[in-house]
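Asks: Give me the fold of what follows.
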Amino acid sequence: MSRRGTYDLNVNHQLRNLSSITERENEEEFTVTWKRWLVLAIVSLLNMSVAMIWLCFSPVAYKAVSYYGTSLIVINTLSLIFMIVAIPMGFIVMWVMEKYGLRVCILLCGWFGCIGSLLRICSTIEGLSDDERLVFVFIGQIIAALGSPFGLYTPAKLAGYWFPESQRTIANTIAASSNPVGVILVGLISPLFMFEDGYYHMQLMLIVYAAPITVGAILASIFITSDGPQHPPSYGGTVKKTEKIWGGFKEILRNSMFMLLAICLGTGIGLYASFATLLEQVLCPWGYTDQMAGVSASVLTASGIVGAIIISTVVDKTKKFTEALKSVYFLTALGVILLSFTHYIYMGYGIVGEVALIGFFAFTIYPVGAEIAAECTYPIGTGLSTGIIQLSGQLQSVVLILVLSVIGQPMEPEQVIENNSQCHHNSTIDEQTGGDDNTYDMRISVWVCAGLMTFTSLILTIFFRPKYLRMEAEKEHNNAMYMRRKSHIPGLANGYVNGGLDAEDGTDSITSEKDGSISTIPEEYHITPC
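Replies: Okay, here's the model as predicted:
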């Protein structure tokens, strides 16, 4: 081999050394720890437990009416408390998260839920009057509701602080999906406490629901000792606590791309909440039983979790956040349109397939959207962006549920009989509770949902063009680190790339790619010629 060829190899050797040095230093500065999965598991347990506390009475509403000696409206209010409390608490949670950090929010979620669930158990103490029972259960429900937003707002910040760039979306998805998992479980667990003799064991049910939130609160207190790991998993994962919170809030409100995203994600959240709440009322007038409607509601959530995990995994690898969001939004809109024109035609379990299609794509809207929000608002804390999205979703949920309920049309008795309506198949319960005997045609409500989803999808597709500020900052940081380390190797710092032996005096040299100048390679970097 010639001397000139040997020096070409010498420069390549230095570049390989530079790459290995950079990798080693990066590993020292940015570290991914196993503890991230433990933190994710604890937060997921808390969010799942809060969801079960929220809806535990819904599957056994009539049993709760009998046990507490009250009306169905009062029992439904126990669930509505969470949505009402979440709106004003959202601003407090955003302030606490940015001022005091992720750990404080996780602990508040756990212990508020624990204390609230224990107070609910006190409502089952023997000797209390019905009014005293209601006081205990309402106070416990309100306290648990106060802690709920602290958990719901954590997924994006947890993913950013604890997980590397390649795992953020899937971590966000797992944490965000734990709440719907609780919704599924509560529908399966609550009915189990109806014994064969017809006695419903309310105390045992409330103890079972208090157990996981208590365990989660204890685990969080023991194992979550900081907002993030000692060494962040990436440049964008550096833990920051914002002192000028309202300044960041104002800046976010001036970010047109984020505000468009917050409105669109809020619409998606609101429509999901509406479907989960009203699905039974949508299907039962057309011959679908309560059991079929319940299965459909569970499938809506279960298929959504599966879809969110699959799609988020792909998005983590491709980084096509905007494309993925627009695609799943469009496909969800198509699913709702299909349902709007077929739900009043009895199809048996075929309706479950349609609902599963909607859920598969709809669930991905929030976790992917939350990642985009973190990107386009960087370096402002993710607690603020997540909080505004959640507030948008809560407000739109309340408005949509009220509006969609009001525009339902009472059906004529002939229509009820003709369509084999299953809404009032248990006349004894209706008489005992003084329920509304009317059956409502919800077709207009579903058409409104389809139109709103389609309109929002078009707006998102046409106007949403975000910038990935967090990814750009990480790229600039990595480039800066590379150039700094490159400067430690003589010659390479000035962009010298072609090496060789000077023909006249035999000295070793490399040629600059910038200006063609020739520089001598220091002797300590020589490689003995072959």
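Asks: alpha carbons only for contacts and neighbour counts from here, please
Replies: OK.
Asks: those helices in the stretch 301-450 of the chain, which residues are they?
Replies: Secondary structure of the stretch 301-450 of the chain, counting by DSSP state H, counting those that start in this stretch: helices at 321-340, 350-362, 365-377, 382-406, 413-418, 427-433, 443-463.
Asks: The third one vs helix 382-406, what angle?
Replies: What separates the directions of helix 365-377 and helix 382-406 is an angle of 140 degrees, with axes from the mean of the first three to the mean of the last three CA atoms, to 10 degrees.
Asks: and the helix or strand where residue 479 lies, how far from the chain's centre?
Replies: Secondary structure assignment for residue 479, by DSSP states H and E: helix 469-486. Taking CA atoms, centre = their mean, to the nearest Å, one finds helix 469-486 lying 29 Å from the centre of the chain it belongs to.
Asks: quick one: buried residues of it?
Replies: For helix 469-486, the neighbour count (16 or more other CA atoms under 10 Å) marks 469-471, 473-474, 478, 482, 485-486 as buried.
Asks: Now the residue most central in space within the chain: closest residue in space, sequence neighbours ignored.
Replies: Of all residues in the chain, the one closest to the mean position by CA atoms, centre = their mean is residue 176, 3.0 Å from it. If you skip the residues right next to it in sequence, residue 176 has residue 155 as its closest partner in space, 6.0 Å away by CA to CA, 6 or more residues apart in numbering.
Asks: ok, back up a step: out of the helices of the stretch 301-450 of the chain, which is the most enclosed?
Replies: helix 365-377 (a mean of 25; mean count of other CA atoms under 10 Å).
Asks: who does that helix touch, helix- and strand-wise?
Replies: Helices and strands touching helix 365-377, by 3 or more CA pairs under 8 Å, 6 or more residues apart in numbering; DSSP states H and E, are helix 155-162, helix 168-189, helix 256-283, helix 290-318, helix 321-340, helix 382-406, helix 469-486.
Asks: contact partners of the next helix or strand after the helix holding residue 479?
Replies: Per DSSP H and E, the first helix or strand lying C-terminal to helix 469-486 is strand 496-501. Contact with strand 496-501 is made by 3-8, 10-11, 507-513, as judged by CA atoms under 8 Å, 6 or more residues apart in numbering.
Asks: closest to residue 339 among those residues?
Replies: Nearest to residue 339 out of these is residue 513 (CA to CA; 62.9 Å).
Asks: ok, back up a step: select, out of the helices of the stretch 301-450 of the chain, the one closest to residue 78.
Replies: That would be, of these and by CA to CA, helix 382-406, which comes in at 14.9 Å.
Asks: and that closest one, what does it pack onto?
Replies: With contacts taken as 3+ CA pairs under 8 Å, 6+ apart, helix 382-406 sits against helix 72-100, helix 155-162, helix 245-253, helix 256-283, helix 365-377.
Asks: mind redoing it with 6 Å?
Replies: Helix 382-406 sits against helix 72-100, helix 256-283, with contacts defined as 3 or more CA pairs under 6 Å, 6 or more residues apart in numbering; DSSP states H and E.
Asks: One more sequence to fold, the one below, so I can look at both together:
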Amino acid sequence: AYLCLVSTLQLWLTFAPVADKTAAYFHISLEAVNWLSIVYLLISIPFGLVATWVLDSVGLRCAVILSAWLNMMGSITRVFSVLKFLSLGSRSYWYLFIGQCLCALAQPLIIFSPTKLAALWFPDHQRATANMIASMSNPLGILIANLLSPALVPEGQHIPLMLGVYAIPAVTACALATLGIHEKVPPTPPSASATNSNSQPFFTGLKMLLRNKPYIILAVCFGGGIGMFTCFSALLEQILCEKGYSNDFAGLNGALFTVCGLLGAFLLGMYVDRTRKFIESTKICFCLSALASIVFAVTSRFRHQAIMLAITSSLFGFFGFAIYPIAMELAVECSYPVGEGTSTGLIFVASQVEGVILMILLQALTVRVSEDPSSTCALDQDGALDWTTPVLVLAGLCSAMACFYVIFFHTDYKRLHAET
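Replies: Coordinates of the predicted model:
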């Protein structure tokens, strides 16, 4: 399951760190490259509801195996797009796009699973840590993509090599999931809530969630946060190249963003497992990540600010990613006895909706500027895109979400109370 999670995030952001070279190789626009990421968000909106039903009604094992197969088929289809003997011509992009669509179908099935895994297989005092470890495979996949894609593609002609390398983990994960996962639940339930599982039926649970005010606030704010992080990861290279920063530096920033996020999530997960301070922890981290986003938005508009950009990216990741696993646990706590797959899945669907809106909005706010010899964007003949307004809007939205969450979100820990 962990390898499946890592692989699906790698495949999602394969092209973001080398967007300009991908556009040049396939003879497409940067907007078309961005759609290779946006399609994940679009497909996850309707299929996310299906994935929540599969997790809560069919079971964790089925969800993981189905996700692994879809992910593998998508990664192989992507490789077809660069096979010269097929002579696809202009159709090569559409093979690539179809492959991304198959991978996008796989993502909700596996990305919703950490809370279900933690609830079914771990005792209550280990759930936040277990969820953190599983959930942090997401930024690990992003980290690998940010480091590996620029390293594999110094020039556009190396795109086929990159696609082949990314297919290997997907095929491996599919084989391991198919052959290695045998049980839906452990022989001995690890906690009272796992023993006396009384999750509501899927549609009943959906109705309960839509009437749950704290849950709606969490879904809007935390979903918006995920959407913003999605945009940041997908657009980072394009934001920085116009100011003269290289793809390697953009990849380094993405890596720092992710590594520090892993560290933050680990530390916060351990802290929350001991203290049960879900709400206080998420509110503090949300505010600090908003501050980091403001500093990044300002700093990224200046040249020769590599050290400051690296620091702000690190802080943005440290505080922002730390929220992710804790907020997922908080979603289960405030919505219990709704099934874990449904409560976390609906937040993810909300994040995809907000992510799509943000991606389209931010691209629409860019301004094409004249050629600049200091720009490192590969499409200089068309002029680079200025991202000043979009990054400031992103920081403003992050700050607004943080304020709204701090002021209005309050809830009881329903699952913990039920277990005592």
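Asks: Alignment lookup: the residue nearest to residue 176 of structure 1 to structure 2.
Replies: Mapped onto structure 2 by TM-score structural alignment, residue 155 of structure 1 lines up with residue 114.
Asks: need the contact list for its match.
Replies: Contact analysis of residue 114 of structure 2 by CA atoms under 6 Å, 6 or more residues apart in numbering lists 131, 134-135.
Asks: In JSON lines: these, plus distance to residue 49 of structure 2.
Replies: Below are the contacts of residue 114 of structure 2 laid out as JSON lines (distance: CA to CA, whole Å):
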{"residue": "131", "distance to residue 49 of structure 2": "21"}
{"residue": "134", "distance to residue 49 of structure 2": "21"}
{"residue": "135", "distance to residue 49 of structure 2": "19"}
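Asks: just to revisit the earlier point, now check structure 2 for the residue matching the residue nearest to the centre of structure 1.
Replies: Using TM-score structural alignment as the criterion, residue 176 of structure 1 maps onto residue 135 of structure 2.
Asks: okay, now the nearest residue to residue 75 of structure 2 once chain neighbours are set aside: neighbour count?
Replies: Closest residue in space to residue 75 of structure 2, ignoring its immediate chain neighbours: residue 167 at 5.1 Å, by CA to CA, 6+ apart. When neighbours are counted by other CA atoms under 10 Å, residue 167 of structure 2 registers 22.
Asks: Where does residue 167 of structure 2 sit: helix, strand or coil?
Replies: Classification of residue 167 of structure 2 by DSSP: H, G, I helix; E, B strand; the rest coil places it in helix.
Asks: In structure 1, what residue corresponds to it?
Replies: Looks like residue 167 of structure 2 aligns to residue 210 there (TM-score structural alignment).
Asks: and if you look at residue 363 of structure 2?
Replies: Under the alignment (TM-score structural alignment), residue 363 of structure 2 pairs with residue 405 of structure 1.
Asks: can you check residue 338 of structure 2 too?
Replies: Counting by TM-score structural alignment, residue 338 of structure 2 lines up with residue 380 in structure 1.
Asks: Just give the number of residues close to the nearest residue to that match once chain neighbours are set aside.
Replies: Closest residue in space to residue 380 of structure 1, ignoring its immediate chain neighbours: residue 248 at 6.1 Å, by CA to CA, 6+ apart. For residue 248 of structure 1, the neighbour count with other CA under 10 Å is 19.
Asks: I'd like to know how far residue 248 of structure 1 sits from residue 137 of structure 1.
Replies: When distance is defined by CA to CA, to the nearest Å, residue 248 of structure 1 is 38 Å away from residue 137 of structure 1.
Asks: Repeat that for residue 44 of structure 1.
Replies: Distance of residue 44 of structure 1 to residue 137 of structure 1, computed by CA to CA: 25 Å.
Asks: the more surrounded of the two?
Replies: Taking other CA under 10 Å, residue 44 of structure 1 and residue 137 do not tie; residue 44 has more neighbours (25 against 21).
Asks: Can you find the partner of the more buried one in structure 2?
Replies: Under the alignment (TM-score structural alignment), residue 44 of structure 1 maps onto residue 2 of structure 2.
Asks: got it, and residue 222 of structure 1?
Replies: Alignment note (TM-score structural alignment): residue 222 of structure 1 maps to residue 179 of structure 2.
Asks: May I ask you to confirm that residue 230 of structure 1 belongs to a helix?
Replies: No. Counting by three-state DSSP, residue 230 of structure 1 is not found in a helix; it is coil.
Asks: Count residues in the vicinity of it, would you?
Replies: Residue 230 of structure 1, neighbours per other CA under 10 Å, totals 14.
Asks: again with residue 209 of structure 2
Replies: Residue 209 of structure 2 has 22 nearby residues by other CA under 10 Å.
Asks: what residue of structure 1 takes the place of it?
Replies: In structure 1, the residue matched to residue 209 of structure 2 (TM-score structural alignment) is residue 252.
Asks: Could you measure from that match over to residue 320 of structure 1?
Replies: Residue 252 of structure 1 is 23 Å from residue 320 of structure 1, by CA to CA.
Asks: same deal with residue 85 of structure 1?
Replies: As defined by CA to CA, residue 85 of structure 1 lies at a distance of 35 Å from residue 320 of structure 1.
Asks: ditto for residue 261 of structure 1
Replies: Applying CA to CA to residue 261 of structure 1 and residue 320 of structure 1 gives a distance of 16 Å.
Asks: Those two: who's more crowded?
Replies: In terms of neighbours (other CA under 10 Å), residue 261 is the more surrounded of residue 261 of structure 1 and residue 320; the figures are 22 against 13.
Asks: how much space between the more buried one and residue 322 of structure 1?
Replies: Distance of residue 261 of structure 1 to residue 322 of structure 1, given as CA to CA: 10 Å.
Asks: Quick check: residue 1 of structure 2 vs residue 42 of structure 2, distance?
Replies: 23 Å.
Asks: Residue 354 of structure 2 now?
Replies: Residue 354 of structure 2 sits 10 Å away from residue 42 of structure 2, going by CA to CA.
Asks: same question, residue 159 of structure 2
Replies: 25 Å.
Asks: What of residue 243 of structure 2?
Replies: According to CA to CA, residue 243 of structure 2 stands 30 Å off from residue 42 of structure 2.
Asks: quick one: which of the two has more around it?
Replies: A count of neighbours by other CA under 10 Å puts residue 243 above the other of residue 243 of structure 2 and residue 42, at 23 against 20.
Asks: quick check, the more buried one in a helix?
Replies: No. Under three-state DSSP, residue 243 of structure 2 falls outside any helix and is assigned coil.
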